[in-house]
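# give me a 3D structure for the following:
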Amino acid sequence: MVAEEEAAAEEKVNAGKEREEAEEEEMQQQIDEIEKLRKELAAAKEAAEGYLNKLKYLMADFDNYRKQMEKHAASRVETIKAELLLKFLNIRDDYQRAVESARQKKSEPAVIEGLEGILKNIDSLLSSEGVMPIEAVGTPFDPSVHDAIAFSPREDAKENTVTAEIRRGYMLNGKVLRPSMVEIARKIVKNSDVANNGGAGEE
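Reported below is the predicted structural model:
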């Protein structure tokens, strides 16, 4: 009887140990599974960050490309606009000559007024597009906005001063659209000045 009770107690203890071992094994499996999931989550997060960075680079490249295309398109539009405005300037030159010719020939006032009206409308259109005339006569010669095509010996003007405007020049939004064709002064050297300079040299 005692032996049976001891055997039953030992069996009960062994069963408890087996149950504890099974629970520990199950818990370890759960821990391993959680660790595995944690590693997979970290790898997925790292991959997602990599994809996000690549996406950011692609978006930045696309934005730069878009800006370049917009800049190129704007530049092309400005070039086409400048070409068209140059043609309008040539038309304006023709009407300016027509007005001057009509005045010289003393044409009918209505004809002169009509030509002047057209010329005024052209000037208004050019001004609305940012086209402004370049100052020339009486200003110092500036090769960035003036083209010297003639020289005038003058005593009453400072050397390299623009004395006449052959063809009017224009600026477009601060840039030269068409340079002015001008005549500039050349100082006349008087014989008395030469003699004085020569005499000074001899001394």
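# contacts and neighbour counts: CA atoms only from here.
OK.
# now residue 153: which helix or strand?
In this structure, residue 153 is located in strand 146-154 according to DSSP states H and E.
# and that strand, how far out from the chain middle?
The chain centroid and the centroid of strand 146-154 are separated by 36 Å under CA atoms, centre = their mean, to the nearest Å.
# and it, what's buried?
Of all the residues in strand 146-154, those buried under the rule 16 or more other CA atoms under 10 Å are 146, 147, 148, 151, 152, 154.
# what's the burial count for residue 161?
Per other CA atoms under 10 Å, the neighbour tally for residue 161 reads 22.
# the closest residue to it other than its chain neighbours: neighbour count?
In this structure, residue 161 finds its nearest non-sequential neighbour in residue 140, 4.5 Å apart by CA to CA, 6 or more residues apart in numbering. For residue 140, the neighbour count with other CA under 10 Å is 17.
# next secondary structure after whichever strand or helix holds residue 110?
Here residue 110, judged by DSSP H and E, is contained in helix 109-128. Next along the chain after helix 109-128, taking DSSP H and E as the criterion, comes strand 131-133.
# from the middle of its chain, how far away would that next one be?
Worked out by CA atoms, centre = their mean, strand 131-133 lies 21 Å from the chain centre.
# which SSE is the residue nearest to the spatial centre of the chain in?
Centroid-nearest residue in the chain, with CA atoms, centre = their mean: residue 71, separated by 5.9 Å. Using DSSP H and E, residue 71 sits within helix 2-104.
# so that helix versus helix 109-128, what angle?
Counting by axes from the mean of the first three to the mean of the last three CA atoms, to 10 degrees, helix 2-104 points 160 degrees away from the direction of helix 109-128.
# helices and strands around helix 2-104, which ones?
Helix 2-104 sits against helix 109-128, strand 175-178, with contacts defined as 3 or more CA pairs under 8 Å, 6 or more residues apart in numbering; DSSP states H and E.
# hmm, back to that, residues touching the residue nearest to the centre of the chain, list them.
Residues near residue 71 by CA atoms under 8 Å, 6 or more residues apart in numbering: none.
# please generate a structure for the following sequence too, so the two can be compared:
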Amino acid sequence: MKKSKEKKEKKSEDLKTEENASVEAEVDDSEVDSDDSTEVMAEEIVEEVAEETEEEKLRAKVAELEERILRNSAEFENYKKRTARQYDDMVKFANEKTISEMLEIVDNFDRALSQKNEELELESFKEGIALINSQMHDLLHRYNVKPIESLGKPFDPNLHEAMMQVESDEFEEGCVAFEMSKGYLMGDKVIRHAKVGVAKAKQEETEEK
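Next up, the predicted model:
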């Protein structure tokens, strides 16, 4: 009886030990699961914060770019308006200096023509006209305008406008025989073609039969 009782007590103790071990294992597993869950939650929170921070940075960058675009657009509009005003002024007053310099020549013409006939001698009148002509050519020279030398030169459609063909003993065929009006260059640019007559071969007179 005594041995049987001891066996039962020992068996009961073994069961308690196993139960305690099982409980401890469950507690340990629960603690591990809890730690893992906490780490996962922490990682998720960190990721959410990082995403929010990145989104805020992107929004700030977009706002900065939008502000810069608006500012550049406004500056460009102001530039266009300013350039348009400058262009209008340039076109409006482009010839102001030239016209101002020509006024002195006009004054000389007026003075020459205002002389009374009895006071005007032909020679002095010619000298006055020659002086005015010289002033005009000096003005053209200051603006780099020069006449095209055409007489006796081969006809060049880039410089000349042929008005007619004429027979000539003096000039070779295809050369400019005379000028109806001079042509002019401003620098290397033709601003007026010379109107010319072009020499052609002289036809031989047929002998009378």
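# which one of the helices and strands packed on helix 2-104 of the first structure is the most hemmed in?
A comparison of those by mean neighbour count, using mean count of other CA atoms under 10 Å, puts strand 175-178 on top with a mean of 18.
# what's it packed up against?
Counting contacts by 3+ CA pairs under 8 Å, 6+ apart, strand 175-178 of the first structure packs against helix 2-104, strand 170-172.
# just so I know, which of those lies nearest residue 131 of the first structure?
Closest of those to residue 131 of the first structure is strand 170-172, at 4.6 Å (criterion: CA to CA).
# which residues are in contact with the closest one?
Contacts for strand 170-172 of the first structure (CA under 8 Å, 6+ apart): 82, 129, 130, 131, 132, 133, 134, 176, 177, 178, 179, 180.
# which among those gets closest to residue 200 of the first structure?
Residue 200 of the first structure lies nearest to residue 180 out of the contacts of strand 170-172 of the first structure, by CA to CA, at 40.7 Å.
# tally of neighbours for that closest one?
Applying other CA under 10 Å, we find 26 residues neighbouring residue 180 of the first structure.
# any idea how far it lies from residue 23 of the first structure?
Residue 180 of the first structure sits 99 Å away from residue 23 of the first structure, going by CA to CA, to the nearest Å.
# contacts only, for the aligned partner of the residue nearest to residue 161 of the first structure in the second structure.
Counting by TM-score structural alignment, residue 140 of the first structure corresponds to residue 154 in the second structure. By CA under 8 Å, 6+ apart, the residues touching residue 154 of the second structure are 174, 175, 176.
# the residues you listed into a markdown table, with extra columns for distance to residue 138 of the second structure and secondary structure?
Output for the contacts of residue 154 of the second structure, formatted as a markdown table (distance: CA to CA, whole Å; DSSP: H, G, I helix; E, B strand; the rest coil):
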| residue | distance to residue 138 of the second structure | secondary structure |
| --- | --- | --- |
| 174 | 32 | coil |
| 175 | 29 | strand |
| 176 | 26 | strand |
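# need those residues in CSV (columns: distance to residue 123 of the second structure).
Output for the contacts of residue 154 of the second structure, formatted as CSV (distance: CA to CA, whole Å):
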residue, distance to residue 123 of the second structure
174, 39
175, 36
176, 33
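# which of the residues you listed lies closest to residue 104 of the second structure?
Checking these one by one against residue 104 of the second structure (CA to CA), the nearest turns out to be residue 176, at 35.1 Å.
# how close does the aligned partner of the closest one in the first structure get to residue 64 of the first structure?
Aligned counterpart of residue 176 of the second structure in the first structure: residue 162 (TM-score structural alignment). Distance, residue 162 of the first structure to residue 64 of the first structure, using CA to CA: 47 Å.
# between these two, who's got more neighbours?
residue 162 (26 against 12).
# list the contacts of that one.
Contacts of residue 162 of the first structure (CA under 8 Å, 6+ apart): 136, 137, 138, 139, 140, 141, 182, 183, 184, 185.
# and these, which two are furthest apart?
It's 136 and 185 that sit farthest apart of those, by CA to CA, at 12.5 Å.
# can I get the helices and strands packed on strand 175-178 of the first structure in CSV including distance to residue 111 of the first structure?
Compiled in CSV, those are given as follows (distance: least, CA to CA, whole Å):
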stretch, distance to residue 111 of the first structure
helix 2-104, 8
strand 170-172, 27
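# nearest to residue 118 of the first structure, out of these?
Nearest of those (CA to CA): helix 2-104, 7.8 Å.
# run the chain-centre distance for the closest one.
So, by CA atoms, centre = their mean, the centroid of helix 2-104 of the first structure is 30 Å from its chain's centroid.
# any idea how far the match of residue 140 of the first structure is from residue 7 of the second structure?
From residue 154 of the second structure across to residue 7 of the second structure, the span is 143 Å (CA to CA).
# ditto for residue 200 of the second structure
From residue 200 of the second structure to residue 7 of the second structure the distance is 152 Å (CA to CA).
# which of those two has more neighbours?
Higher neighbour count among residue 200 of the second structure and residue 7: residue 200, with 19 against 12, using other CA under 10 Å.
# hang on, the earlier thing: shared with the second structure, which of the contacts of residue 162 of the first structure?
Checked against the second structure using both residues aligned by TM-score structural alignment, their matches' CA atoms under 8 Å, the contacts of residue 162 of the first structure keep these contacts: 136, 137, 138, 139, 140, 141, 182, 183, 184, 185.
# got a markdown table for these, with distance to residue 30 of the first structure and secondary structure too?
Output for those, formatted as a markdown table (distance: CA to CA, whole Å; three-state DSSP):
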| residue | distance to residue 30 of the first structure | secondary structure |
| --- | --- | --- |
| 136 | 92 | coil |
| 137 | 95 | coil |
| 138 | 96 | coil |
| 139 | 93 | coil |
| 140 | 92 | strand |
| 141 | 91 | coil |
| 182 | 94 | strand |
| 183 | 98 | strand |
| 184 | 98 | strand |
| 185 | 100 | strand |
